[in-house]
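Asks: Sharing a model that was predicted from the sequence below.
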Amino acid sequence: MTNELNDLTLEDVKKAEQGFAGAIKHTPTSHAITLSKITGADVYIKNENRQFTASFKERGALNKLLNLSDEQKKSGVIAASAGNHAQGVAYHGTRLGIPTTIAMPLGTPFVKISNTQELGATVVQVGERFDETAEEALKIAEKEGFTVVHPFDDYHVMAGQGTIALEILEDVPDLEVLVVPVGGGGLIAGIATAAKAINPNIKVIGVQSERFPSLYRAMHDEEYKPQGSTLAEGIAVKNIGVKTLEVCKKQVDDILLVSEEEIETALGMLLTIEKTVSEGAGACPLAALIRYPEIFKGKKVGLIVTGGNIDTRLLASILMRGLVRDGRITRLRIELPDVPGALSIISSIIGDKGGNIIDVSHHRLFTELPAKETYSNITLETRDSNHLQDILDELRQEGFVVSVNRNIDM
């Protein structure tokens, strides 16, 4: 028989940590000095993006696998996931010699499929949406005799995730607040159970995207309303787990919501300031500190950066968008007379003021301006918004009509 759990305790979490025996990294906790100055809190970051699969998910997956019976290990397991849970189950299942099958939605990008296969799992694609995939995985499990490794609604999985609390409180024993991303609730349930058993006065606060507030809705008895996609796809869960909700009601102090723009900004700050790559979900705790500074000011706060698996093209886009928001990259629309030398005057002004022209496009035909006038779109790099304003002022003083083609008023 498998060693089933009917509740979650600190001893379960400690047992999970003992079972890991070097298979899971004790990831570093770094003191975020600059972020502390920005937010007004004393900030410490738990870098779970440093795990082998770049996510905390392998903790819960491994603990579940370790607690299977010999017969269950021989028969194999199945998990429904297109992301971090899939890789955690695949990696540790293969390492332990347990056959693993991962059910993924039909539209899953090939790179996620190949990454999971390279870790030793068999991938089956079923269902258009993830909830359909999860249902199909249950049918496959029943037919093939597989054990289902649920991504969050399982006490062994929660206990595995809770080992993060043991590590961060070993590294920084006097933390006053832990801020945790929440999707299905397995991570925060495990962390809150362990942390509050160690220190009953510590606050455990969950953070969710405004578009997928599964735990927030459950706590406030609200109905689900579809609101589109989220950058924090790792916590884009429609409904909180049944078991995790029971634990969260007893152990979690508060749930905060953050916007897509706030998640994007936090993700960029983690990369540019802390030099650490985070996926959207992992940036949510920092987003909460920025949005609700009054809650955390003056307190010693631990942030869980849950993973670093983010598409490189998306990451590049986020970084460039951040430069635009900061006024470091701007596209100008400049009206000018259609005469020789007009463009060189603009170039000289920008160069003399220390700006860097990245791209120029000149337009004569597709314009509403008079025939003897034209305009140029100039993509410009500056040090910051003040530097950009200096260049705009100089151009306008020289008589050029300048529009800034982005959503700011300058």
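Replies: Cool, the structure landed.

Asks: okay, CA-based contacts and neighbour counts for the rest of this
Replies: Will do.

Asks: I am assuming residue 126 contacts residue 104, so please confirm or correct that.
Replies: Yes. Assessed by CA atoms under 8 Å, residue 126 is found in contact with residue 104 at 6.2 Å.

Asks: ok, those two, which is more surrounded?
Replies: Applying other CA atoms under 10 Å to residue 126 and residue 104 shows that residue 104 carries more neighbours, namely 29 against 20.

Asks: Can you name the residues in contact with stretch 389-401?
Replies: 334-336, 346, 349-350, 353, 355, 402, 410 (CA atoms under 8 Å, 6 or more residues apart in numbering).

Asks: Now with 10 Å, please.
Replies: 327, 332-337, 342, 345-346, 349-355, 375, 382, 386, 402-404, 410 (CA atoms under 10 Å, 6 or more residues apart in numbering).

Asks: ditto for stretch 259-269
Replies: Stretch 259-269 is contacted from outside by 35, 208-211, 229-232, 272, 274-291, 315-316, 318-323, 325, using CA under 10 Å, 6+ apart.

Asks: 6 Å instead?
Replies: 210, 283-284, 286-287 (CA atoms under 6 Å, 6 or more residues apart in numbering).

Asks: repeat for stretch 355-366
Replies: Around stretch 355-366, the neighbours that count as contacts under CA under 6 Å, 6+ apart are 374-382.

Asks: Now find how far off-centre that stretch is within its chain.
Replies: Centre-to-centre, stretch 355-366 and its host chain are 36 Å apart (CA atoms, centre = their mean, to the nearest Å).

Asks: got the buried residues for it?
Replies: Of the residues in stretch 355-366, 355-357 count as buried by neighbour count, 16 or more other CA atoms under 10 Å.

Asks: Second structure for comparison follows:
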Amino acid sequence: MLTLDKIYHASHVLKNVVRETKLVEAPKINPECEVYLKPECLQLTGSFKLRGSGYMISQLSDEEKAHGVIACSAGNHAQGVALAATKYGIKSLICLPDGAPISKVEATKNYGAEVCMVKGVYDDAYAKAIELRDKCGYTFVHPFDDINVIAGQGTIGLEIMEEMSDVDAIVVPIGGGGLISGVAFAAKKLNPKIKVYGVQAAGAPSMYNSIKEGKIIKLDSVNTIADGIKVMEPGENTFKLVSEYVDEIVTVTEDEISSAILALIEQQKMIAEGAGAVSVAAVMFNKLPVKGKKVVCVVSGGNIDVTILSRVIKRGLMNTGRSASLCIELMDKPGQLEMVSKIIADCGGNVISVHHERASEIADINGCYLRLVLETKNFDHIAMIEKALKDNGFKLV
């Protein structure tokens, strides 16, 4: 049974294992409410996962500790289990799908775990972990559907309530539901009036659909840049706890997630992975009834793959009007590019890419296409530049 005493016990046990992450004010995320961030992206291993796995491992018997622990993950859970096991002097074996990013594989090894690469996807790694558990006597550390894991995650709720007792709402990312189950249980037990909201990626709405249908729903497929919450089916324990203690669940799009990642980088100098930014995205884009409220967004992790970070930033720039692509149909004669450049410069835009196409499908044999990428201020600025070009006789395609 999950109890408040168990979460307080977890908090005591984890004092020397995890970092207490202090709230950070974020006034520009949404000017219509008072926003604070709980930066678990600054946690050891870069994610909240260390809390749950750390407490679960601490509660093992001496015999279980002697046999070691096993887990399967392609990211944050693997690193959390690895570091927690190392801190308690226990052997850990992590089964990873062979497609896992090299950076995450190496990070897991560096935290002290033995790694078993499994051909296939997460489900194949899970099956291998269960096989090795049964064969070798390891204890399996579930990523979310375990009461001790949930209690460990609930320490985030205690920290928020201790630091800001008058908070009106807490917004939490949801994958399998372990994080929000613990946070919601702790917060509601301390203050039943507080609102707890969950956020999922629109491409992986397993808990959202399950709560809506009143039963656990398994998705056929998931697709989102928020890989940390790309879960096809919630757990039995987490489904029950979310049903009882969470007020509302909403979803956010890939574009909204990208914009939130960009906002955190620019405004807060904080790196969040997609899963960690969904809570911020929900508040940024007014998906929740928090106007005029004091709100804490849990930024659950910061382990974004650097190889996709540039693409996410580019997408975020386009979604907020900070970057624009224009295609202009021109007559192919001297001076045209100079005129276009002057109009854009006079409007305060900055041309960062130019592509000139002579051979094209334009009806006029003397015509050509000019494709530009601009650095702009916002959508109003883009509209002003487009109007200036049209007013000067240029045709936008």
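Replies: That came through fine. Not measured: the values here are computed from a predicted model.

Asks: if we can go back for a sec, which ones among the buried residues of stretch 355-366 of the first structure map onto strands?
Replies: Mapping those onto strands (DSSP state E) picks out 356-357.

Asks: Write the PyMOL selection for whichever of the contacts of stretch 389-401 of the first structure are buried.
Replies: Filtering the contacts of stretch 389-401 of the first structure down to the buried ones (16+ other CA under 10 Å) takes a single PyMOL command:
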select buried, resi 327+332+333+334+335+336+346+349+350+354+355+375+382+402+404
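
Asks: who's in contact with the residue nearest the centre of the second structure?
Replies: With distances taken as CA atoms, centre = their mean, residue 275 lies nearest the centre of the second structure, 1.6 Å away. Taking CA under 6 Å, 6+ apart as the criterion, residue 275 of the second structure is in contact with 226, 228-229.

Asks: Trace residue 191 of the second structure over to the first structure, please.
Replies: Under the alignment (TM-score structural alignment), residue 191 of the second structure pairs with residue 199 of the first structure.

Asks: ugh, wrong one, I meant residue 393 of the second structure
Replies: Under TM-score structural alignment, residue 393 of the second structure pairs with residue 399 in the first structure.

Asks: Kindly report the same for residue 34 of the second structure.
Replies: In the first structure, residue 34 of the second structure lands on residue 42 (TM-score structural alignment).

Asks: That match and residue 384 of the first structure, how far apart?
Replies: Using CA to CA, to the nearest Å, we find residue 42 of the first structure at a distance of 27 Å from residue 384 of the first structure.

Asks: what does residue 266 of the first structure give?
Replies: 19 Å.

Asks: The two: which has the busier surroundings?
Replies: residue 266 (23 against 15).

Asks: Over to that one. Which of the three states is it?
Replies: Of the three states, residue 266 of the first structure takes helix according to DSSP: H, G, I helix; E, B strand; the rest coil.

Asks: Could you name the specific helix or strand carrying residue 126 of the second structure?
Replies: For residue 126 of the second structure, the host element (DSSP states H and E) is helix 122-136.

Asks: Mean distance between that helix and the first structure after superposition?
Replies: Plainly put, helix 122-136 of the second structure ends up 1.3 Å away from its match in the first structure on average once the two are laid over each other (mean CA distance after the TM-score superposition for the first structure).

Asks: Tell me the residues of the first structure aligned with that helix.
Replies: Under the criterion TM-score structural alignment, helix 122-136 of the second structure matches residues 130-144.

Asks: again, but for stretch 245-255 of the second structure
Replies: The aligned range for stretch 245-255 of the second structure is 251-261, by TM-score structural alignment.

Asks: Figure out how far the matching stretch is from the centre of its chain.
Replies: Distance, stretch centre to chain centre, for stretch 251-261 of the first structure: 14 Å (CA atoms, centre = their mean).

Asks: Checking the aligned partner of residue 330 of the first structure in the second structure next. Helix, strand or coil?
Replies: Matched to the second structure by TM-score structural alignment, residue 330 of the first structure sits across from residue 324. With three-state DSSP as the basis, residue 324 of the second structure sits in strand.

Asks: how close does residue 324 of the second structure get to residue 383 of the second structure?
Replies: For residue 324 of the second structure, the distance to residue 383 of the second structure (CA to CA) stands at 10 Å.
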